[in-house]
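1. Predicted coordinates and the sequence they were generated for:
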Amino acid sequence: MRVDEPTAVPLLGAFARIFSRPTVNDLAVAFEDHALTQVQLNLSALGLPTIPRGDELRRLDVAAIQRTFGLHGSTVWGVSATFNTAHPDPDVRKHDTADAARFIAALGDSGAVAATLCSGSRDPANMWGRHPDTASEAAWSDFRRSLDALLPSAEAAGVLLAIEPEPANTVSGTDRALRLIDELGPDADTIGFILDPANLIDGVAADDRRSTLERAFDALGDRAICVHAKDTVPWAQTLAGAGVVDYDLVGRLHAALPQPVPVVIQDASETEIDAVAALVRERVFAGAAA
C-alpha cells in the first residue's frame, strides 16, 4: 500500500495522544508546530472514546477532521479502532466487535489509510497485557472471528485493518503474522502490518536482534504500511545514548521497503517529541539516504 505523499518530505508523524488537545484544530496546530506530517489518531486525544458509539458516532465528521489537519500540513494516516479482539468474555467481545465494525464503516470519508487494531489478549483488563492463554488456539480463534467480522466494514470504507505484531498479543511476531496472511487468503489484501522494532525484539537475545528485524522486514515488508518509532527503554535513556533499538539498522530496513511508509513516533512525552523527531530524522531518514 503506497502512501501518496511527496517522498522529498520525510513521512514522519506521531501518536496524536502525545498532544491531548480540546479541538481538532488545536491538535493539528501541535503537529504543525513540531513539523510532523503523519497522524496516528486516537479520538481519546480529543477527549472522546477511542471507538465512539451512538450519538457520538453520528456526530463524528471524519472528513472535516482530515481537512483540518490538511490545512496545517499533515494527514491522518490511521485511526485507532483498538479493542480486545481476543477478550475471554464472548459477550464483551461480541459487543465491542459490533461497535468497532460500525466505527470502521464510518471511516470512508476519513482519507485514512488504515484503522489500527489490537490482535488481543486473554487479559480481561488490558488488551496488551501478558496472559499465558493468549498463545492458545482458542484465543487465536476468537481473534480471527473478531477480525473476520471487521473485514466487510474495512472493505466498504476503503481502509486497511492494521495489525501490529506484539509479543503479548495473539499476533505475537513474524511467524504468527505469516500464519494470518496464509489463513486469510484473498482477504489478506484488506490488512496491513505495522512494524514496531521495539516490539519485534522484545525478549530477544542481543545477538539475535538484527536477524529478527531483518526477517520481519523481509517477510512482511510488502504488506508493511507503517513503522513505529519507540524503544524497549524510555526515550529519555535513548536520547542519552543508552537505547536498545538500532535505529541505523531500522533506517536501512525502512529504506529498503518496497513502498514508502510513514514512521510514527510512540511513547514520547510532549517535551521529548522534538528531540525524538530529530533522532528519527537523522538516523532513519537522513542516515538511510547517506
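-> Everything's here; your move.

2. make it CA atoms for all contacts and neighbour counts henceforth
-> Fine.

3. quick one: buried residues of the helix or strand harbouring residue 249?
-> Taking DSSP states H and E as the definition, residue 249 sits inside helix 247-255. Of the residues in helix 247-255, those buried by neighbour count under the rule 16 or more other Cα atoms under 10 Å are 247-255.

4. again with stretch 142-156
-> Under the neighbour-count criterion of 16+ other Cα under 10 Å, stretch 142-156 has 142-147, 149-155 buried.

5. okay, now residue 61: neighbour count?
-> A count of nearby residues for residue 61, using other Cα atoms under 10 Å, gives 14.

6. In three-state terms, label residue 172 for me.
-> coil (DSSP: H, G, I helix; E, B strand; the rest coil).

7. next, the one to line up against it:
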Amino acid sequence: MSVGVLAHLFGSLPYRDLAAKVRSYGFTHVQLAMWKAISDIDFSRRGKLSPGLALSIAEAFDKEGVRISVLGCYLHFFDRDEAKRRDNVERFKELLRYARFLGAPTVAFETGSFPGGDYTEQDRSVMKQVLEELAEQAEKWGVFVGLEAANGHLVGTARQLHAMLEEVPSSQIGVVLDPGNLLHEGNIAKQDEVIEEAFRLLGDRIIACHAKDRLLQEDGKVVTKPAGFGQMNYELYMKLLQQYKPEVDIIMEEAREDQMERCKSFIEQTRRKYPVL
C-alpha cells in the first residue's frame, strides 16, 4: 500500500530537485504532469521528449526511491476547435510513446469541460473517436489510458464513465477513481450511494485512485479540501478500495506542503483498518 502525490503540488522545479523534494516528504510515487511540475525543460509544446530525456527524468526519481505511477496531462479532448483538439491528442500520444521510458504504466486524463456543461451529441461522438484513437496507441505501446470522471465534465459521473467504457471496449483503458470528483451540492447528502455506485460500476477497471476531500459549507456550497479536512466518507472509500483493488496506488491531491504529512497519515491509517478481502 502506497500513498503518492501530485508532483506539481510542490510547484514547478528542475526535475532532479523535484524528485528530491518528493522523497523528503516521504512519498514513494507521483503523478507527474511534466508541463506543470518541471521547470528546467519547456514541455509547453510537444516534441521535447526523447528516450534519453525520459530515461534521465526516470533515473532522477529512481535515485530518490520515487517512481512515476501516473503521467497526467490536463488537456481538453473534445475541444470544438479542431486544431487545438488535435494538438492535445498528439501531446497525449507523445506521452503514451515515452511512458515506458519514464516507468509509468498509466497516462491519465479527464475529458475536459465547457462552462455551463451544455454538451452535445457531437461532443460525445468526438470524445468517443478520440478515446478510440488513444486506446489504439496505448495498445501499441503497452500502456494504460486512465480515464477519470469529474463533475461538470463531459464524462462527469460513474454511470457516464461506465457507458464510455462500454462504447470503447479496450482492455488498455482503465479508471482513475476520485470520489471527490463525483460529489457536489446535489448529491453529497447521499454520498455513500455515490461511492458505492462508482465501485459497483467501475471497481474492476480501477488502475489508480485520487485522494482529496469535499466539504459542505454553511452557505450550501461544496468545496474541495485536502484528505481528512472534509466530510467525505473515507472509511467507506478505503473499505471498498481494499475489497476491489488492494494495493492500488493512491495519489494525494489538494494538500499544501504543511498539510501533507497529516493527509498522508490520515489516508494510510484509514486504509490499514481494512484487510485485503
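-> Yes, it's here. Note that this is a predicted model, so its numbers are computed, not measured.

8. Just to be sure, residue 237 of the first structure is in a helix?
-> Yes: using three-state DSSP, the assignment for residue 237 of the first structure is a helix.

9. Quick check: closest non-adjacent residue to it.
-> residue 243 (5.9 Å; Cα to Cα, 6 or more residues apart in numbering).

10. my guess is that neighbour contacts residue 233, does it?
-> Yes: the pair residue 243 of the first structure and residue 233 qualifies as a contact (Cα atoms under 8 Å) at a distance of 6.6 Å.

11. For residue 57 of the first structure, give me its contacts.
-> Under the criterion of Cα atoms under 8 Å, 6 or more residues apart in numbering, the neighbours of residue 57 of the first structure are residue 103.

12. quick one: what's aligned to it in the second structure?
-> Taking TM-score structural alignment as the alignment basis, one finds that residue 57 of the first structure is matched in the second structure by residue 49.

13. Same question for residue 174 of the first structure.
-> Superposed on the second structure with TM-score structural alignment, residue 174 of the first structure falls opposite residue 158.

14. okay, stretch 138-147 of the second structure sits on what stretch of the first structure?
-> Residues 154-163 of the first structure are where stretch 138-147 of the second structure lands when matched by TM-score structural alignment.

15. What residues of the matching stretch count as buried?
-> Neighbour counts using 16+ other Cα under 10 Å place 154-155, 157-163 of stretch 154-163 of the first structure among the buried residues.

16. Can you add distance to residue 73 of the first structure and secondary structure and give the residues you listed back as a markdown table?
-> Formatted as a markdown table, the entries for those read as follows, by distance: Cα to Cα, whole Å; DSSP: H, G, I helix; E, B strand; the rest coil:
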| residue | distance to residue 73 of the first structure | secondary structure |
| --- | --- | --- |
| 154 | 26 | helix |
| 155 | 28 | helix |
| 157 | 24 | helix |
| 158 | 23 | coil |
| 159 | 21 | coil |
| 160 | 23 | strand |
| 161 | 25 | strand |
| 162 | 24 | strand |
| 163 | 27 | strand |
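
17. ok, which pair from those is furthest apart?
-> Looking at these by Cα to Cα, the two members farthest from one another are 157 and 163, with 17.1 Å of separation.

18. which residue in the first structure lines up with residue 118 of the second structure?
-> Residue 118 of the second structure maps onto residue 133 in the first structure, by TM-score structural alignment.

19. What number of residues are in the vicinity of its match?
-> By the criterion of other Cα under 10 Å, residue 133 of the first structure has 15 neighbours.

20. Repeat that for residue 36 of the second structure.
-> A total of 19 residues lie near residue 36 of the second structure under the criterion other Cα under 10 Å.

21. shouldn't it be in contact with residue 10?
-> No: using Cα under 8 Å, residue 36 of the second structure makes no contact with residue 10, being 10.1 Å away.

22. List the residues that contact residue 183 of the second structure.
-> If you count contacts by Cα under 8 Å, 6+ apart, residue 183 of the second structure has them with 151, 191, 194, 214.

23. and it, what pairs with it in the first structure?
-> Counting by TM-score structural alignment, which is the criterion used here, residue 183 of the second structure corresponds to residue 201 in the first structure.

24. Its match and residue 163 of the first structure: what is the separation?
-> When distances are taken as Cα to Cα, to the nearest Å, residue 201 of the first structure and residue 163 of the first structure turn out to be 17 Å apart.

25. before we move on, back to that, in contact with the match of residue 174 of the first structure, which residues are there?
-> By Cα under 8 Å, 6+ apart, the residues touching residue 158 of the second structure are 149, 182, 197-198, 201-202.

26. top of those by neighbour count?
-> For these, counting by other Cα under 10 Å, the largest number of neighbours falls to residue 149: 27 neighbours.

27. coming back round to it: burial of the residue nearest to residue 237 of the first structure, as a residue count?
-> Other residues near residue 243 of the first structure number 17, with proximity taken as other Cα under 10 Å.

28. Now do the contacts for it.
-> So residue 243 of the first structure contacts 231-233, 235, 237 (Cα under 8 Å, 6+ apart).

29. Equivalent analysis for residue 32 of the first structure, please.
-> 72-74.

30. export the residues you listed to JSON lines and tack on secondary structure, distance to residue 196 of the first structure and neighbour count?
-> Conversion of those to JSON lines gives the following (DSSP: H, G, I helix; E, B strand; the rest coil; distance: Cα to Cα, whole Å; neighbours: other Cα atoms under 10 Å):
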{"residue": "72", "secondary structure": "coil", "distance to residue 196 of the first structure": "27", "neighbour count": "19"}
{"residue": "73", "secondary structure": "coil", "distance to residue 196 of the first structure": "25", "neighbour count": "16"}
{"residue": "74", "secondary structure": "coil", "distance to residue 196 of the first structure": "22", "neighbour count": "23"}
